[in-house]
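Engineer: pasting the structure only:
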């Protein structure tokens, strides 16, 4: 496929980066902002305990399933166009969700939000990776961008609690409407205009098999954890997903113009980052979920109190993002990732003992702070690695591949960890249920911390940083991205 023209640089890089960070913040917020509001949504609209989980799952299934296609369309049709389309989908679906009076309408709105995320995320990350020069400038841009997204995972719980308590659950949807409108207006003023769209280059068989396969895989994992793994639709969806994904890989290997060229994975930085991102989704993305349950179900916090309890986590994630930038400059992306992975595991080991029935915010504070530092530093470094050495005209696709790994990991990890946490809760109530719930959460957090360490094996496969030569020919500090020397020829 012919290369797309070079992406124009930004005229107002500071404001443009703020807009891209806003797009990432909206996506991350919508994962967790509904958590605290779920009891109020169930009571007001009439969800059953079984169907309520689909308020979260509908978003995850559509988001994860369409990321590959969203990334490819970003490269072919233009990143600003897809940014505007994604913001439009978010604004429309959020308005619909806030006005919903039946479960069907609310679930449709959440699914449409997920589709908006699948369109928006690859465009946003590709714009960061192409509009800022690789090295220090891109490291700083990715730090700000990643900080907005990582903080959004916990800030969503904070915002959800405040909005639900003060304005009602509808506000967790309506808050996106003015943000999306602002994003659409600002896009035309700040983001570089797209050139002519590339036509006739979409791999239709690959798109159909890949999108359907990933969607069914996430559906099977998410639905199986709630409905039971022996329900007929769960193994059927899983088996069909495996067949479709096998067909997808075959098409990508043999097709003329594949949706996801397998040669991308010869880039050691991208392939290593994808594995780290998958493990991060399997493990650390479940922490806000378990903290929400602990604060509400074990400690009995209100929606507002639960939201405020996440303030420490939000601040520590922000600090971790800034720490990651310093580490990347000093040790390269590889070293920053290894440090972040170790801090995540340490944080889980500190957090788990504090999750007890007689505990409090203080018993979890040390673990929450250290986990936040680890999440912030890892999140920034793993996206830095995913974009390193990727050709400019394939940045959207690389973003889609990496973010698909995150969503598959998140869906699978949450399903498995919830099963671990809820293993011994049958037939319990009252104080016995509180104590058993806390014990199950401790086991789940210990488990996710141990599994997170496996990401170090993938991080070790990233290229080592290479020293640059100064004007006098003597070695200087490691290259800012640390990983670019052998990657520009990987494709």
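Structural biologist: Okay, I see it. Small disclaimer: the values here were computed from a predicted structure and weren't measured.
Engineer: CA atoms for contacts and neighbours, from now on please.
Structural biologist: Noted.
Engineer: doesn't residue 70 make contact with residue 207?
Structural biologist: No. Between residue 207 and residue 70 there is no contact under C-alpha atoms under 8 Å: 10.2 Å.
Engineer: take a look at this one as well, against the first:
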């Protein structure tokens, strides 16, 4: 599935190492909309500079020799391949969901759980995983994560009950949470800045829609021939092979030096903001869980348990910035320093990524349900109907990686958001009796524009806002926003759809049955149209944020000297 803002990098000041006990504040000069004098730049970093002895050690270190072109290729190809295969399984879930659910006896009220629980677990663990990866080394952590991911991908194919499938998909999410920040850090550390790194980030992005598109087609064929389980066996086996090859293929990225002589476990215990990670992850996970529960039955909002979980999630999310402030004042590591949110392009990027990824994934899922349950299209035909969406996504990612440094990000992001907004608008207006080629084809073409443009643009700006030694955390921040946005988008759209279906007399709206979707095509159509209108509203908001938040931003992805 998915399973991804601008900055001007003119007159950028190289990032200096800092004490691990100090907060990893990014240098604002890398995102300044206007050039600053050297004195101003020096002043901006004086508050979190390093001790003289550590600075001397850092300056004395010689950079590693550049990688050969073949090693650079493998460094980009290996994590992109993993992205391809975890997106492949997401594509299988999206199209094959009705048949898979019947095979494992998954209640219709839990239809979206194999997709949403994956985003919930991966999104909730990304920040902690990114912080740990920066300490213990991204190469080893990546290999461990890919191995873990491969094991539970195979396990999904072995699932015999709906509960087993949901649990194994949740474990897949944990493996993905380890892989995603590590892959970003590997590319950032091994690939030089400029066009090469832009293409590297773009490949991480394009591999996901490419894998998803292959998963769509393969699912339509496998479900009706050799069975859906074979898709998980193939994907899981490929991940395990890739993990073995990674021992040779991936470069040895130097682990962050610790001058105090502490062991790795000691650093993990003291240099990771565990409390901040638990607060943020717990708040996001609980909120996503509540949305998933509500997507099954809106009447649960009146239960004491659901209301309590919702209240706890909001309290945790509101407590996070206060904890960051306490950590910064005490000179202890802060997971995501509050000061970073003062950078308007960065904050705008995170909001837009969340909105765009929510819409991108919701369009895919609700289009699949629309084709199969409203228009009564077969699984294989549905996969072909969704294929233009993914092919367009691949082309967009590749194009953005090549040309992102030539077009001002303000126009790149805002125009892509407007184009993307046309997709749910068409799906909301098209009569079910119309042929696919009239509007639905174009809706699938326009759907990935915003999310895929923002993957490369957003990853560049987030990476530029974090020091080199915390690039895994940078990748974790980006992917946390994307994963949470995906879960939030799907959950909110499903809640809206259920609410409208309930107004239309849907038995699944607190009716005491296991059915979250009414079999009446009219009720389904009204609910799905309401969901598409919600997506349209999201993209209009995204376009406005792009114009306002990036108004002073220039081009991103420029080479740093």
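Structural biologist: Ah, there it is. The structure presented is a predicted model; accordingly, all values stated were derived computationally and were not measured.
Engineer: the more surrounded of residue 207 and residue 70 of the first structure?
Structural biologist: Neighbour comparison, residue 207 of the first structure and residue 70: the larger count goes to residue 70, with 28 against 20 (by other C-alpha atoms under 10 Å).
Engineer: What lines up with that one in the second structure?
Structural biologist: Taking TM-score structural alignment, the alignment pairs residue 70 of the first structure with residue 129 from the second structure.
Engineer: residues of the helix or strand where residue 181 of the first structure lies that come out buried?
Structural biologist: If you go by DSSP states H and E, residue 181 of the first structure is part of helix 176-190. Neighbour-count burial for helix 176-190 of the first structure, counted by 16 or more other C-alpha atoms under 10 Å, picks out 176, 177, 179, 180, 181, 183, 184, 187, 190.
Engineer: and that helix, how far from the second structure on average?
Structural biologist: Here the mean offset of helix 176-190 of the first structure against the second structure after fitting is 1.8 Å, by mean C-alpha distance after the TM-score superposition for the first structure.
Engineer: do stretch 149-163 of the first structure as well
Structural biologist: With mean C-alpha distance after the TM-score superposition for the first structure, stretch 149-163 of the first structure averages 3.2 Å from its match.
Engineer: Ok, stretch 84-92 of the first structure next?
Structural biologist: With the two structures superposed, stretch 84-92 of the first structure lies on average 1.1 Å from its match in the second structure, counting by mean C-alpha distance after the TM-score superposition for the first structure.
Engineer: Name the secondary structure element that contains residue 468 of the first structure.
Structural biologist: Taking DSSP H and E as the definition, one finds residue 468 of the first structure inside strand 467-469.
Engineer: make that residue 553 of the second structure, sorry
Structural biologist: Assigned by DSSP H and E, residue 553 of the second structure falls within no helix or strand.
Engineer: Per the alignment, residue 402 of the first structure pairs with which residue of the second structure?
Structural biologist: In the second structure, residue 402 of the first structure lands on residue 478 (TM-score structural alignment).
Engineer: any idea how far that match is from residue 485 of the second structure?
Structural biologist: 11 Å (C-alpha to C-alpha, to the nearest Å).
Engineer: Residue 451 of the second structure too?
Structural biologist: Going from residue 451 of the second structure to residue 485 of the second structure by C-alpha to C-alpha gives 11 Å.
Engineer: Between those two, tell me which one has more neighbours.
Structural biologist: Between residue 451 of the second structure and residue 485, counted using other C-alpha under 10 Å, the more crowded position is residue 451 (32 against 28).
Engineer: Over in the first structure, find the residue span stretch 376-387 of the second structure aligns onto.
Structural biologist: Matched against the first structure by TM-score structural alignment, stretch 376-387 of the second structure falls on residues 300-311.
Engineer: Give me the buried positions along the matching stretch.
Structural biologist: In stretch 300-311 of the first structure, counting by 16+ other C-alpha under 10 Å, buried: 301, 302, 303, 304, 305, 306, 307, 308, 309, 310, 311.
Engineer: Confirm residue 477 of the first structure sits in a helix?
Structural biologist: No. Under DSSP: H, G, I helix; E, B strand; the rest coil, residue 477 of the first structure sits outside any helix and is assigned strand.
Engineer: Would you confirm that it contacts residue 465?
Structural biologist: No. Judged on C-alpha under 8 Å, residue 477 of the first structure makes no contact with residue 465 at a distance of 9.5 Å.
Engineer: more neighbours, the two?
Structural biologist: Between residue 477 of the first structure and residue 465, residue 465 has the larger neighbour count (other C-alpha under 10 Å), namely 22 against 16.
Engineer: Is the more buried one in contact with residue 336, as I believe?
Structural biologist: No. Judged on C-alpha under 8 Å, residue 465 of the first structure makes no contact with residue 336 at a distance of 11.1 Å.
Engineer: Nearest residue to the match of residue 70 of the first structure in space, please, no chain neighbours.
Structural biologist: Leaving aside its chain neighbours, residue 129 of the second structure sits nearest to residue 178 (5.5 Å; criterion: C-alpha to C-alpha, 6 or more residues apart in numbering).
Engineer: quick one: contacts for the counterpart of the one you found in the first structure?
Structural biologist: In the first structure, residue 178 of the second structure lines up with residue 119, judged by TM-score structural alignment. Residues near residue 119 of the first structure by C-alpha atoms under 8 Å, 6 or more residues apart in numbering: 66, 67, 70, 71, 74, 82, 83, 85, 86.
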